[in-house]
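K.L.:
Prediction below, plus the sequence it came from.
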Amino acid sequence: MTVALILVLVAIGSVVFHWLSPWWWTPIASNWHYIDQTLIITFWITGAAFVAVVGFMAWCVFRYRHRPGQTAHYEPENKKLELWLTVATALGVAAMLAPGLFVWSQFVTVPHDATEVEIVGQQWRWSYRLPGKDGRLGTSDVRLISGTNPLGLNPDDPAGQDDVVIDAEDLHLPIDRPVKVLLRSIDVLHDFYVPEFRSKMDMIPGSVTYFWFTPTRTGSFEALCAELCGIGHPMMRGRVVVQTEADYQAWLSGQRTFAQMAAQLAAR
């Protein structure tokens, strides 16, 4: 009886803690809503399953407790029960997968007015590239990476000459402007993750992955690597600073273009 009561209290306490604890997320970016809704749906499904399983365990502990003169009933299989459990599990998994597919579609369907920003991961730091006055990024090639060209930009592409290169410094973004984030790695697997933005994506050498979001609150947010990438993985951190349009333009005016950076490095 005591064990059954403890199990019931665990189930009830978990639900109460969920509702009363101040753990709810803060809206920081445009994609927080539909991602959080998907997590809440997942919590409802897994929470119901948790309460049902613990409640069933408590009932079994109480109902089938040892009593003098009672012998156990041996039942090696129950096809009806197995069928019900299989159907219930399949429905629960499908209910969790369906919202995820909908969210993924939104996550990679980029608005036409989004500004492209490239994020490059390497052991163990972040670098960034922003479009210049022409509004588009130039091409790149890993074979062009060198001491004077750390991101491997194509020096023969006119579109890349005015690209703004942020090497191992903070990324700044303007508030309320949609951003398409292009992600690539120049060595091993990385994963760019800003927890407050609800956005993360693997960075695969030889491929360019992407997602988009719109920052909706100013502030400084930590960027982490969410993929084990070597001995320096815990130190692979950066900052994403969301600013007003005026502050962003003031910061942007003080940054180097690819052409300026290449000239400075070559002159050393």
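P.N.:
Happy to help now that I have it. In this text, all values refer to a predicted model and were calculated from it rather than measured experimentally.

K.L.:
switch to C-alpha atoms for all contacts and neighbour counts from now on
P.N.:
Will do.

K.L.:
name the element the residue nearest to Trp59 when sequence neighbours are not counted belongs to?
P.N.:
Nearest non-adjacent residue to Trp59, counting by C-alpha to C-alpha, 6 or more residues apart in numbering: Ala4, 6.8 Å away. Using DSSP states H and E, Ala4 maps to helix 2-20.

K.L.:
And the contacts of that helix?
P.N.:
Contact with helix 2-20 is made by Gly47, Phe50, Val51, Val54, Gly55, Met57, Ala58, Trp59, Val61, Phe62, as judged by C-alpha atoms under 8 Å, 6 or more residues apart in numbering.

K.L.:
repeat that with 7 Å
P.N.:
For helix 2-20, contacts defined as C-alpha atoms under 7 Å, 6 or more residues apart in numbering pick out Val51, Val54, Gly55, Ala58, Trp59, Val61, Phe62.

K.L.:
how close does the fifth one get to Leu7?
P.N.:
Going back to what we said before, that points to Trp59. 9 Å (C-alpha to C-alpha, to the nearest Å).

K.L.:
Ok, the first one next?
P.N.:
Taking C-alpha to C-alpha as the measure, Val51 and Leu7 are separated by 10 Å.

K.L.:
what about the closest residue in space to Ile35 that isn't next to it in sequence, helix or strand, and which?
P.N.:
Ranked by C-alpha to C-alpha, 6+ apart and with sequence neighbours excluded, the top spatial neighbour of Ile35 is Val103, at 6.5 Å. Assigned by DSSP H and E, Val103 belongs to helix 79-108.

K.L.:
Could you give me the buried positions within that helix?
P.N.:
Met96, Pro99, Gly100, Val103, Gln106, Phe107 (16 or more other C-alpha atoms under 10 Å).

K.L.:
how deep is the residue nearest to Trp59 tucked in, by neighbour count?
P.N.:
Using other C-alpha atoms under 10 Å, Ala4 has 20 neighbouring residues.

K.L.:
And for the one 4 residues further on?
P.N.:
Residues near Val8, counting by other C-alpha under 10 Å, number 18.

K.L.:
Ala223 versus that one, what's the distance?
P.N.:
The value you get for Val8 to Ala223, if C-alpha to C-alpha is used, is 40 Å.

K.L.:
before we move on, what about Tyr210?
P.N.:
Applying C-alpha to C-alpha to Tyr210 and Ala223 gives a distance of 16 Å.

K.L.:
Next: Pro234.
P.N.:
12 Å.

K.L.:
In stretch 259-268, which residues are buried?
P.N.:
Counting neighbours by 16+ other C-alpha under 10 Å, stretch 259-268 gives Ala259, Gln260, Met261, Ala262 as buried.

K.L.:
Can I get those residues in JSON lines including secondary structure and distance to Phe197?
P.N.:
Output for those, formatted as JSON lines (DSSP: H, G, I helix; E, B strand; the rest coil; distance: C-alpha to C-alpha, whole Å):
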{"residue": "Ala259", "secondary structure": "helix", "distance to Phe197": "32"}
{"residue": "Gln260", "secondary structure": "helix", "distance to Phe197": "32"}
{"residue": "Met261", "secondary structure": "helix", "distance to Phe197": "30"}
{"residue": "Ala262", "secondary structure": "helix", "distance to Phe197": "33"}
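
K.L.:
putting a second one here so we can go through both:
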Amino acid sequence: MAIAIVILLLVAGSLIFHFASPWWFTPLASNWGTIDDTIEITFWVTGIVFVAVNVFLAYAVYRYRFHKDQRADYEPENKRLEGWLVLGTTLGVAAMLAPGLFVWAKFVTVPEDARLFEAVGQQWFWSFRLPGKDGVLGQTSTELIDEKNPFGINPKDSAGMDDILISSNEMHIPAYHPVKVVLRSKDVLHDFSVPQFRVKMDLVPGIVSYLWFTPTRIGRFELMCQELCGMAHYTMRGHIVVDSQEDYQAWLAQQVTFAQSMQAPAGDLALGKQVYKVCGACHGSEGEGNDNLSAPKLAGQHAWYLKRQLGYFRNKVRGATEKDPYGQQMAAMAATLTDANIQDVSAYIASLPAPANGASPSMANDRGQQLYHNCAYCHGDQGEGKFALNAPALSGQQPAYLKRQLKHFQQQIRGAHQQDTYGNQMVLMSRLLQDEQAVEAVAAYLNSLPAP
């Protein structure tokens, strides 16, 4: 009797938890309400079966409970019962599968007037591409990917020259108009998922997949990778911003084409040297850094990273809080630079030879090396940095600077701004270092590594 009551209580508790639970679907923001309907049908079918089976189980436990004057009766077959079970199971499975087939037929049939953009996945970042006035995306190849051409667009394909490149992980689309998203991966298996749109699809290396939806609500929605794609999978996040038509056109007008990106100057070293004279007062005439002024070493760093950080300082993505006084100083200095200045000085600093590392090998403690293993996925085994993962060089950097930056990430003094794409990831990754000793160990280990 007690077991039967417990089974009935579990059934009742499950039903109450389901209908009263605060954890439910996010508000729908696209045309795919039919996907919600198919899930609801699945809940009802499986829910009815769950209740029926467990109520019958409780009844059987009570009705056929042990009694010393009764014997069990074994019945090897019951064709009538088996027939009803087969029929009921068939109807239940059909009720769950048939609606999904109709929804899938619509899901793979893209409206002819749908606008197009490409979402590109890589460890652990999203970028996007739009066709230009010709309405056609240019050919791409992973073999063509480099610092100048991160999308791997074929420069010999005229259709790709007017392609609009979005290097940020934030993509804008107009509201109330169907959108087709072409999906491409640079490296491993990823998955494009926006819960509010009820869409998700895998990005398979070597294959171009797609999905489509019509956004029905203006707002900013988080894009996630829902396929385990490596160490920092959980940091691979982006945003889809649904704009009014006017706001979308204003945003689109600010973006650059592939042709414009290829025409960007590489940077004038002579002019960069002149600009750097002011920087050298803190960072050293050869970019060697200055511990007394809390200025990090710059020599040996990549130009693409220097350019990005100077842009962040100038636009107050970094250095906008009183908790980061050195960042505030850099923000003030960067505000005096033009785009051309940043291009030139970044190229000049990148041309400086990295100074020999004077750190003692004894500082490379075993714990620091072990903890750095997770960091090495992006920053390289020797802290040399990786352009493909947008990760700067860290080897030979001053421990004090590294410790300060890691703590700033942990406390969200740095990396909290929504435009700091990689800083957002570092906020999450830095918290793997769970105490101050771990931070110090990693900083000491990195300082002991040879210059890149």
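P.N.:
Nice, I can see it. Note that the structure is a prediction, hence the values are computed from the model and not measured.

K.L.:
Neighbour count for Pro234 and Ala223 of structure 1, which is higher?
P.N.:
Neighbours were counted for Pro234 of structure 1 and for Ala223 using other C-alpha under 10 Å; Ala223 has more, 22 against 14.

K.L.:
Relative to structure 2, what is the average displacement of the host helix or strand of the more buried one?
P.N.:
Using DSSP H and E, Ala223 of structure 1 maps to strand 219-225. Average distance, strand 219-225 of structure 1 versus aligned residues of structure 2 after superposition (mean C-alpha distance after the TM-score superposition for structure 1): 0.8 Å.

K.L.:
other SSEs contacting that strand?
P.N.:
With contacts taken as 3 or more C-alpha pairs under 7 Å, 6 or more residues apart in numbering; DSSP states H and E, strand 219-225 of structure 1 sits against strand 190-194, strand 237-243.

K.L.:
Indicate which one of those is closest to Leu173 of structure 1.
P.N.:
strand 237-243 (4.9 Å; C-alpha to C-alpha).

K.L.:
The closest one to strand 190-194, inter-axis angle?
P.N.:
Orientation of strand 237-243 of structure 1 against strand 190-194 (axes from the mean of the first three to the mean of the last three C-alpha atoms, to 10 degrees) gives an angle of 40 degrees.

K.L.:
Could you give me the buried positions within the very next helix or strand once past strand 237-243 of structure 1?
P.N.:
Going down the chain from strand 237-243 of structure 1, the next helix or strand is helix 245-253, by DSSP H and E. Under the neighbour-count criterion of 16+ other C-alpha under 10 Å, helix 245-253 of structure 1 has Tyr248 buried.

K.L.:
helices and strands around helix 245-253 of structure 1, which ones?
P.N.:
Using 3+ C-alpha pairs under 7 Å, 6+ apart: helix 245-253 of structure 1 touches strand 171-174.

K.L.:
Measure the mean distance from the strand it packs on to structure 2 post-superposition.
P.N.:
Looks like 0.9 Å for strand 171-174 of structure 1 (mean C-alpha distance after the TM-score superposition for structure 1).

K.L.:
picking that back up, neighbour-wise, which one of the contacts of helix 2-20 of structure 1 leads?
P.N.:
Highest count within these by other C-alpha under 10 Å belongs to Ala58, 22 neighbours.

K.L.:
can I assume that residue sits in a helix?
P.N.:
Yes - counting by DSSP: H, G, I helix; E, B strand; the rest coil, Ala58 of structure 1 is part of a helix.

K.L.:
Where do the strands of structure 2 begin and end?
P.N.:
Assigned by DSSP state E, structure 2 shows strands spanning 115-122, 125-130, 164-166, 170-174, 179-185, 190-194, 199-203, 209-213, 219-225, 237-243, 256-257.

K.L.:
Same list (the ones you listed) but as JSON lines, adding distance to Val275 of structure 2.
P.N.:
As requested, the strands of structure 2 are arranged in JSON lines below (distance: least, C-alpha to C-alpha, whole Å):
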{"stretch": "strand 115-122", "distance to Val275 of structure 2": "35"}
{"stretch": "strand 125-130", "distance to Val275 of structure 2": "32"}
{"stretch": "strand 164-166", "distance to Val275 of structure 2": "29"}
{"stretch": "strand 170-174", "distance to Val275 of structure 2": "32"}
{"stretch": "strand 179-185", "distance to Val275 of structure 2": "39"}
{"stretch": "strand 190-194", "distance to Val275 of structure 2": "42"}
{"stretch": "strand 199-203", "distance to Val275 of structure 2": "43"}
{"stretch": "strand 209-213", "distance to Val275 of structure 2": "47"}
{"stretch": "strand 219-225", "distance to Val275 of structure 2": "39"}
{"stretch": "strand 237-243", "distance to Val275 of structure 2": "35"}
{"stretch": "strand 256-257", "distance to Val275 of structure 2": "26"}
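
K.L.:
out of these, nearest to Asn424 of structure 2?
P.N.:
strand 237-243 (8.9 Å).

K.L.:
could you measure Ser14 of structure 1 against Leu137 of structure 1, distance?
P.N.:
Ser14 of structure 1 is 50 Å from Leu137 of structure 1, by C-alpha to C-alpha.

K.L.:
make that Tyr193 of structure 1, sorry
P.N.:
Distance from Tyr193 of structure 1 to Leu137 of structure 1, by C-alpha to C-alpha: 22 Å.

K.L.:
residues of stretch 60-76 of structure 2 that come out buried?
P.N.:
Going by 16+ other C-alpha under 10 Å, stretch 60-76 of structure 2 has these buried residues: Val61.

K.L.:
Excluding its own residues, what touches that stretch? List them.
P.N.:
Met1, Ala4.

K.L.:
if we go to 10 Å?
P.N.:
Met1, Ala2, Ile3, Ala4, Ile5, Ile7, Asn54, Val55, Phe56, Leu57, Tyr59 (C-alpha atoms under 10 Å, 6 or more residues apart in numbering).

K.L.:
Tabulate these (JSON lines), appending distance to Ala400 of structure 2.
P.N.:
Shown next, in JSON lines, are the contacts of stretch 60-76 of structure 2 (distance: C-alpha to C-alpha, whole Å):
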{"residue": "Met1", "distance to Ala400 of structure 2": "69"}
{"residue": "Ala2", "distance to Ala400 of structure 2": "65"}
{"residue": "Ile3", "distance to Ala400 of structure 2": "64"}
{"residue": "Ala4", "distance to Ala400 of structure 2": "65"}
{"residue": "Ile5", "distance to Ala400 of structure 2": "64"}
{"residue": "Ile7", "distance to Ala400 of structure 2": "61"}
{"residue": "Asn54", "distance to Ala400 of structure 2": "63"}
{"residue": "Val55", "distance to Ala400 of structure 2": "66"}
{"residue": "Phe56", "distance to Ala400 of structure 2": "68"}
{"residue": "Leu57", "distance to Ala400 of structure 2": "66"}
{"residue": "Tyr59", "distance to Ala400 of structure 2": "70"}
